[in-house]
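Enquirer: A predicted structure for the sequence below; I have some questions about it.
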Amino acid sequence: MKTIFSTLFLVAFSVISYAQNRWETTKKTASENHELILLNFSGSDWCIPCIKLHKNIIETEDFKKLETDNIIVYLNADFPRNKKNQLSAELKKENAFIADRYNPKGIFPYTILLNSEGKILKSWEGLISADALAFSNEIRQIKQNQNP
């Protein structure tokens, strides 16, 4: 019985540690580079607004420039449904850990801008109505307001 309990405890701890390591790595990178974190929850193969958000904003040059200009660190927590698109067990657990913390209502898409400590600065529920340039400029403005 002790062996079973110990094994279950170690498995649970390793899952939590793995997810926290990814999150902590993201926060550390953001902190070291003085960047914000843009966290996006998506259903990449079933959520039409999520697909549109990625196509019309995330995959654009205006958005990608936020990353290359050290404005944001982008983190996507994806929850695909189709069998062919399934994530690894580790990545599923990692995304669930992040969702428990930042998206407990299960909103899709849900985009959150955070500081490097994980404090929410702004959030967007559903499809962002702005185009990629306007959205990127809004994030740049928030970043400028964060600097002393």
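Expert: Now that the structure is in, tell me what you want to look at. Numbering: from 1, shown residues only.
Enquirer: hey, let's count contacts and neighbours off CA atoms from now on
Expert: Fine.
Enquirer: Only the buried residues of the biggest helix by length in the chain, if you could.
Expert: If you go by DSSP state H, the chain has its longest helix at helix 2-32. Residues 15, 18-19, 22-24, 26-31 are the ones in helix 2-32 that count as buried (16 or more other Cα atoms under 10 Å).
Enquirer: ok, the spatially most central residue of the chain - contacts?
Expert: Centrality entry for the chain: nearest residue to the mean C-alpha point is Leu39, 2.8 Å, by Cα atoms, centre = their mean. Residues in contact with Leu39 (Cα atoms under 8 Å, 6 or more residues apart in numbering) are 74-77, 111-114.
Enquirer: ok, of those residues, which one's closest to Ser129?
Expert: Thr111 (12.3 Å; Cα to Cα).
Enquirer: Put this next to the first one:
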Amino acid sequence: MKKILFILLFTVFTSINGIAQGLTWHTNMDEAFDIAAKEEKPLMLFFTGSDWCGWCIKLQNEVFKTADFKKWAKDNVVLVELDYPKRTPQAQELKTQNYELQRMFNVRGYPTVFFANPQNMAEGKKNLNSLGSTGFVRGGAEKWLAVANNIIKK
């Protein structure tokens, strides 16, 4: 009886823990690129100032932390967070990667979300084909997801 109770509690805890963990936001672009290419999904690149940008925090709270977004993201995209914090320290390699991507996509404000298809080229080179971009959209997850779907379904 104790074994059955232990297995039941373990199963419940594991399920709750899996739900609480939510989504994987990659910070290494090479890893995210490879995953997206393998899964044949577009990348969702979230350019954010996580510790200072009010609209970025609002987008996270009203959209990215919702159950609707989590389900949609798992089914449709590979998530990449490209952060430009003011107070949170970052490794130099991460800063360099993020600023190169910011220049590449010509990001001028935060939050900006770009969707791009990964493409492996000859000689091991990688290419990102931009599908479009958005930022904060008023109306919560439903409205934001409608915009995102229009971009990735083109």
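Expert: Received the coordinates, thanks. Computed from a predicted model, the values in this text were never measured in an experiment.
Enquirer: Could you get me the TM-score between them?
Expert: Overlay of the two chains. TM-score (TM-score structural alignment, normalised by the length of the first structure): 0.69; 119 aligned residues with a Cα RMSD of 2.0 Å.
Enquirer: biggest separation within the contacts of Leu39 of the first structure, which pair?
Expert: Ala77 and Leu114 (14.5 Å).
Enquirer: By neighbour count, which of the contacts of Leu39 of the first structure wins?
Expert: In terms of neighbours by other Cα atoms under 10 Å, these top out with Thr111 at 25 neighbours.
Enquirer: helix or strand for that one, which one?
Expert: For Thr111 of the first structure, the host element (DSSP states H and E) is strand 110-114.
Enquirer: Can you spell out which helices and strands pack onto that strand?
Expert: strand 36-42, strand 120-125 (3 or more Cα pairs under 8 Å, 6 or more residues apart in numbering; DSSP states H and E).
Enquirer: For Lys92 of the first structure, which of those strands is the nearest?
Expert: strand 36-42 (12.4 Å).
Enquirer: Please identify the buried residues of the following helix or strand past that closest one?
Expert: Downstream of strand 36-42 of the first structure, the next assigned helix or strand under DSSP H and E is helix 48-53. For helix 48-53 of the first structure, burial by neighbour count (16+ other Cα under 10 Å) applies to 49-51, 53.
Enquirer: residue ranges for the helices of the second structure, please.
Expert: 2-21, 29-39, 54-59, 67-76, 92-104, 140-152.
Enquirer: Looking at these, which is nearest to Leu128 of the second structure?
Expert: helix 29-39 (8.8 Å).
Enquirer: and Trp80 of the first structure, what does it touch?
Expert: Careful, residue 80 of the first structure is Pro; it's not Trp. Contacts of Pro80 of the first structure (Cα under 8 Å, 6+ apart): 42-46, 86-87.
Enquirer: Which residue is the nearest non-sequential neighbour of it?
Expert: Gly43 (5.0 Å; Cα to Cα, 6 or more residues apart in numbering).
Enquirer: Whatever residue of the second structure lines up with the one you found and Phe33 of the second structure, how far apart?
Expert: By TM-score structural alignment, Gly43 of the first structure lines up with Gly49 in the second structure. As judged by Cα to Cα, to the nearest Å, Gly49 of the second structure and Phe33 of the second structure stand 22 Å apart.
Enquirer: Likewise for Ala148 of the second structure?
Expert: 19 Å.
Enquirer: try Ala141 of the second structure
Expert: 25 Å.
Enquirer: so the strand holding Thr111 of the first structure aligns onto which residues of the second structure?
Expert: Counting by TM-score structural alignment, strand 110-114 of the first structure corresponds to 112-116 in the second structure.
Enquirer: what's the mean distance for that stretch versus the first structure?
Expert: For stretch 112-116 of the second structure, the mean deviation from the first structure after alignment is 1.0 Å (mean Cα distance after the TM-score superposition for the first structure).
Enquirer: what sits up against that stretch?
Expert: Outside stretch 112-116 of the second structure, the residues touching it (Cα under 8 Å, 6+ apart) are 42-48, 128-136, 151-152.
Enquirer: before we move on, what about stretch 59-76 of the first structure?
Expert: With Cα under 8 Å, 6+ apart as the test, stretch 59-76 of the first structure has contacts from 26, 29-30, 33-42, 57-58, 132-133, 136, 140, 143.
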